[in-house]
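Enquirer: fold the following, please.
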Amino acid sequence: MFAGGCFWCMVEPFETKEGIISVLSGYTGGHVDNPTYEQVLGGYTGHVEAVEIIFDTRIWSYKALVELYWQLTDPTDSNGQMADRGSNYRPVIFVMDEEQREIAEHEKQELAESGKYKRPIVTAIEPATTFWPAENFHQQFYRKNPKRYKKIQRTRQQFLAFQRLQTRIRGWKKRS
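Expert: The predicted structure follows:
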């Protein structure tokens, strides 16, 4: 399970890959059973918007999923992602067991040491809790609302590209 801003933008990058069996939008990490979108959005439940991914382990490793996740989020922003602000949008990797925790922690450390980001990597790594599927309207949003999704996705991609460009410029300045 991964949280990284609005779950609408987290589904398509995973779901369209061969070997990904299912990507479900939902809520996890909170203290209320069966939360609604309005409750989570209002910050009343402690949940984050997240995606639950079921994948074919013959095609995907958990490590590869984590590597893809890093490409989709800003791991330096603990209070949301891009225009999605608030604790319900914070970036979290929810791990199912000790092996996933070790992989996520290792990949997080690798990212921190890579020099890609000027600010610290703040993505949380937490034990998985009950995952509550979101309302049907939110499932596969990119397919149901392609124009709206493309606009949201374009803005997100532009932000992440800008962030990567800043990293390259910082690297270039250090070498000069």
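
Enquirer: can we go C-alpha only for contacts and neighbour counts from here?
Expert: Will do.

Enquirer: helices along the chain, start to end?
Expert: All helices of the chain, identified by DSSP state H, fall at 8-15, 37-41, 62-72, 98-113, 141-144, 146-175.

Enquirer: for residue 26, which of those is the nearest?
Expert: helix 37-41 (8.8 Å; C-alpha to C-alpha).

Enquirer: any idea how far that closest one is from the middle of the chain?
Expert: 18 Å (C-alpha atoms, centre = their mean, to the nearest Å).

Enquirer: in that helix, which residues are buried?
Expert: 37, 40-41 (16 or more other C-alpha atoms under 10 Å).

Enquirer: with stretch 140-152 instead?
Expert: 140-142, 149, 152.

Enquirer: what residues does stretch 128-146 touch?
Expert: 1, 8-9, 11-12, 24-29, 34-37, 52, 94-96, 149-150 (C-alpha atoms under 8 Å, 6 or more residues apart in numbering).

Enquirer: narrow those to those that are buried.
Expert: 1, 8-9, 11-12, 24-29, 34-37, 52, 94-95, 149.

Enquirer: out of the helices of the chain, which one sits most buried?
Expert: helix 8-15 (a mean of 20; mean count of other C-alpha atoms under 10 Å).

Enquirer: relative to helix 62-72, how tilted is it?
Expert: 140 degrees (axes from the mean of the first three to the mean of the last three C-alpha atoms, to 10 degrees).

Enquirer: compute the inter-axis angle for helix 8-15 and helix 146-175.
Expert: Going by the same axes, to 10 degrees, helix 8-15 makes 80 degrees with helix 146-175.

Enquirer: which residues touch helix 8-15?
Expert: 3-4, 20-25, 50-51, 53, 72, 138-142, 149, 152-153.

Enquirer: now with 10 Å, please.
Expert: Residues outside helix 8-15 that contact it (C-alpha atoms under 10 Å, 6 or more residues apart in numbering): 2-4, 20-25, 49-55, 65, 68-69, 71-73, 138-143, 149-150, 152-153, 156.

Enquirer: to compare with the earlier structure, here is another sequence to fold:
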Amino acid sequence: MMRWIAMTLTLTAAVTMLPACAESTSGNETEAAAAANDDTSEAAASDDLATAVFAGGCFWCVEQAFDEVRGVVETISGYTGGDVEDPSYEQVTYEDTGHLEAVQVRYDPSIVTYQTLLESFWHNVDPTDDRGQFCDKGHSYLSAIFVADDEQRRLAEASRQALKDDADAPSPIVTPIREARTFYAAEDYHQNYYEKKPVRYNFYKNACGRTDRLEELWGDAAGKP
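Expert: Below you'll find the model as predicted:
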């Protein structure tokens, strides 16, 4: 289902109520986004960088969370986990593609570890929700950790078990650990959305209850590595 905000509000002309990702973009915005993506892609071309993939509901929010982690060089919103090649947002939202909204994180392992990225992931999701994330419900908004090799799996499973063993952590932990699949970048207008449309983004994030729920789940650790 599409990402709907479950309330009726009167908004100013600067902020219109709409399904969060179902927004078109102008040609100039698309070109600017493409140029920005080219710049970050070039920066992330080094063989010294590593890649991690996480799904945590709205990829706009997950992208912002990881961009704030020191050592993260690039984040890309996209789709993974399903069988449809090069899907569109509309396909992932409305059709049975098997894909989740996800974020590919390119990072410098000499600055930040995969373990730290896992901690940041947990503190930015509701791992107890098996229907979606926050106000966004449906298969494409499920949380998941996609592991690319045995070491990532070992670390991911250890971090999940540590939460299960922690009496103070949220429970039950239902977020799965899955084998990495082909990752497809989302449309340009989704990339760095929180920077390009901050007013709309912050309205959506707050109205969806993401910040409040994270604080309820994680306390002072909410949203942090």
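
Enquirer: one step back: columns distance to residue 129 of structure 1 on top of the helices of structure 1, output as JSON lines?
Expert: Formatted as JSON lines, the helices of structure 1 follow (distance: least, C-alpha to C-alpha, whole Å):
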{"stretch": "helix 8-15", "distance to residue 129 of structure 1": "19"}
{"stretch": "helix 37-41", "distance to residue 129 of structure 1": "15"}
{"stretch": "helix 62-72", "distance to residue 129 of structure 1": "18"}
{"stretch": "helix 98-113", "distance to residue 129 of structure 1": "14"}
{"stretch": "helix 141-144", "distance to residue 129 of structure 1": "24"}
{"stretch": "helix 146-175", "distance to residue 129 of structure 1": "27"}
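
Enquirer: wait, which of those helices is closest to residue 89 of structure 1?
Expert: Per C-alpha to C-alpha, nearest to residue 89 of structure 1 of the helices of structure 1: helix 37-41, 8.9 Å.

Enquirer: what span of structure 2 is the closest one aligned with?
Expert: Using TM-score structural alignment, helix 37-41 of structure 1 corresponds to residues 89-93 of structure 2.

Enquirer: what is the burial count for residue 166 of structure 2?
Expert: Residues within reach of residue 166 of structure 2, counting by other C-alpha atoms under 10 Å, total 11.

Enquirer: again, but for the one 10 residues further on
Expert: In terms of burial, residue 176 of structure 2 registers 16 neighbours under the definition other C-alpha under 10 Å.

Enquirer: is it true that it touches residue 161?
Expert: No. Taking C-alpha atoms under 10 Å as the definition, residue 176 of structure 2 is not a contact partner of residue 161, at 11.5 Å.

Enquirer: count of neighbours near the counterpart of residue 191 of structure 2 in structure 1?
Expert: Using TM-score structural alignment, the partner of residue 191 of structure 2 in structure 1 is residue 139. A count of neighbours around residue 139 of structure 1, defined by other C-alpha under 10 Å, yields 19.

Enquirer: where's residue 139 of structure 1 relative to residue 22 of structure 1, distance?
Expert: According to C-alpha to C-alpha, to the nearest Å, residue 139 of structure 1 and residue 22 of structure 1 sit 11 Å apart.

Enquirer: common neighbours of the two, please.
Expert: In contact with both residue 139 of structure 1 and residue 22: 11, 51, using C-alpha under 10 Å, 6+ apart.

Enquirer: ok, which stretches of structure 2 are strands?
Expert: 50-56, 72-80, 100-107, 132-133, 136-137, 143-147, 177-179, 184-185 (DSSP state E).

Enquirer: and the last one, how far from structure 1 on average?
Expert: If you overlay the two and look at strand 184-185 of structure 2, the average distance to its match in structure 1 is 0.2 Å (mean C-alpha distance after the TM-score superposition for structure 1).

Enquirer: distance from that strand to the middle of the chain?
Expert: 13 Å.

Enquirer: and the third one, by the same measure?
Expert: Counting by C-alpha atoms, centre = their mean, strand 100-107 of structure 2 is centred 6 Å from the centre of its parent chain.

Enquirer: does anything pack onto that strand? Which helices or strands?
Expert: strand 50-56, helix 59-67, strand 72-80, helix 89-94, helix 114-122, strand 143-147, strand 184-185 (3 or more C-alpha pairs under 10 Å, 6 or more residues apart in numbering; DSSP states H and E).

Enquirer: distance of residue 39 of structure 1 from residue 83 of structure 1?
Expert: 19 Å.

Enquirer: against residue 63 of structure 1, how distant is the alignment partner in structure 1 of residue 70 of structure 2?
Expert: Aligning on TM-score structural alignment places residue 70 of structure 2 opposite residue 18 in structure 1. Going from residue 18 of structure 1 to residue 63 of structure 1 by C-alpha to C-alpha gives 16 Å.

Enquirer: next one: residue 25 of structure 1
Expert: Residue 25 of structure 1 is 21 Å from residue 63 of structure 1, by C-alpha to C-alpha.

Enquirer: any idea which of the helices and strands packed on strand 100-107 of structure 2 gets closest to residue 32 of structure 2?
Expert: strand 72-80 (15.3 Å).

Enquirer: thought residue 117 of structure 2 was touching residue 54?
Expert: Yes. Using C-alpha under 10 Å, residue 117 of structure 2 is in contact with residue 54, at 9.5 Å.

Enquirer: can you check which residues contact both of these two?
Expert: 66, 105.

Enquirer: contacting residues for the nearest residue to residue 72 of structure 2 once chain neighbours are set aside?
Expert: In space, residue 72 of structure 2 comes closest to residue 107 once its chain neighbours are excluded; the distance is 4.2 Å by C-alpha to C-alpha, 6 or more residues apart in numbering. Counting by C-alpha under 10 Å, 6+ apart, residue 107 of structure 2 touches 44, 48-52, 66-67, 69-75, 113-114, 117.
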